[in-house]
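**Q** the sequence and its predicted three-dimensional model are supplied below.
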Amino acid sequence: MNKLILGLGALCLVAFTSCKENAAKKIEASNVAAAAERDASASKFPVIEFDKKEHDFGEIESRAAVETTFSYTNSGDAPLVITDIKSSCGCTVPQDWSREPLAPGASGKFTVKFNGSGSNKITKTITVTANTEKGSEVVKITAFVKPDPNKAKPTS
């Protein structure tokens, strides 16, 4: 039994020692340099900066269509790709943004249209999904929608 344990121990020792030597010989300097460069660039993200994070339309008539433009700049170290822009409801429609990568330092814009639905003070959010470190940014529109004078008032 002792001979069997001693034999297995010697075999394991030889196997572990030979694997270590072979693995060390397989490392190439070019692969190490490529991995270091890849890891350094993986920590670089685009950063989206807006000219404004909120737009107030002020007082608007009920059902009056209004629109605004949000401008943004890529102040990061990698190309910015906006994959989607969605609003919190169907009455607010974001459109006209570029799906092409935006180089660091370059600027872009998108338009948001609001159809004037609702009443009194309204706030709608627009979520911009991009390849930033956070993954998404939020901008807002606000307005005070006047009551529709043609809408029938309830009778008592």
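**A** Structure's in. What do you need?
**Q** contacts, neighbours, all on C-alpha from now
**A** Will do.
**Q** wait, doesn't Ile48 sit right on Asn74?
**A** Yes. The pair Ile48 / Asn74 is scored as a contact, 4.9 Å apart, by Cα atoms under 8 Å.
**Q** next up, a second structure to put side by side with the first:
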Amino acid sequence: MKKQILFLASLFVITMTACTNDSTKKTEKNTASVTTSQEKKNAEYAVLSFAENEYNFGTISEGDIVNHKFSFTNTGTVPLIILTAKGSCGCTVSKWSKKPIAPGEKGEMLVTFNSNDKPNQQIKQVTITANTKTGKEILKIKAMVTPKTRTVTSATPVSK
């Protein structure tokens, strides 16, 4: 009887050890397969690499219209296609090439800021929709806008 129990216990230990090693190997294979699949998916995106993501115009006068060109490179492996570039308000306008930008090629995006009726500190952003991994990229512009001097009209005195 002792021999049978010893035999069954040994068989149980061998079975459990064999299952553990086999499942570990399967998990490693699945993980490697998923990693390779993710790497392939990552390689299928354009990468919009800007020289700078933010620009400060410094101090400007209210009513000034200022421009800045943001330079970028497509460091991805597929052509970059910029679908839209929208400002956070009507005061920012973007201009860019509508043609696809091949991997390794450079491009520019012109951002214009109209400070009319925008006194004091201004922080605006341009949201770019493109075929990048996240699908959206953001540029920021800043300016300290010196307000226009406004004339105050005095009220006419009331007659007694």
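**A** Thanks, I have it. Model, not experiment: these values are computed from the prediction.
**Q** superposed, how do the two chains score by TM?
**A** Put the two chains on top of each other and the TM-score (TM-score structural alignment, normalised by the length of the first structure) is 0.69; 116 aligned residues with a Cα RMSD of 2.0 Å.
**Q** which neighbours do Ile48 and Asn74 of the first structure have in common?
**A** Both Ile48 of the first structure and Asn74 are in contact with Leu80, where contact means Cα atoms under 8 Å, 6 or more residues apart in numbering.
**Q** can you give me the helices in the first structure?
**A** 2-26, 29-42 (DSSP state H).
**Q** and the longest one, how far out from the chain middle?
**A** Between the mean C-alpha point of helix 2-26 of the first structure and the mean C-alpha point of its chain there is a distance of 50 Å (Cα atoms, centre = their mean, to the nearest Å).
**Q** same question, stretch 55-62 of the first structure
**A** Going by Cα atoms, centre = their mean, the spacing between the C-alpha centre of stretch 55-62 of the first structure and its chain's C-alpha centre is 29 Å.
**Q** what sits up against it?
**A** The contact list for stretch 55-62 of the first structure, computed with Cα under 8 Å, 6+ apart, reads 66, 68, 116-119, 140-148.
**Q** right, and Pro79 of the second structure touches Leu48 too?
**A** No. Using Cα under 8 Å, Pro79 of the second structure and Leu48 do not qualify as a contacting pair, with a distance of 10.4 Å.
**Q** those two: which has the busier surroundings?
**A** In this comparison of Pro79 of the second structure against Leu48, neighbours counted by other Cα atoms under 10 Å, the higher total goes to Leu48 at 25 against 20.
**Q** for Ser75 of the first structure, see how far away the counterpart of the more buried one in the first structure is.
**A** Aligned counterpart of Leu48 of the second structure in the first structure: Ile48 (TM-score structural alignment). In this view, Ile48 of the first structure and Ser75 of the first structure are 6 Å apart by Cα to Cα, to the nearest Å.
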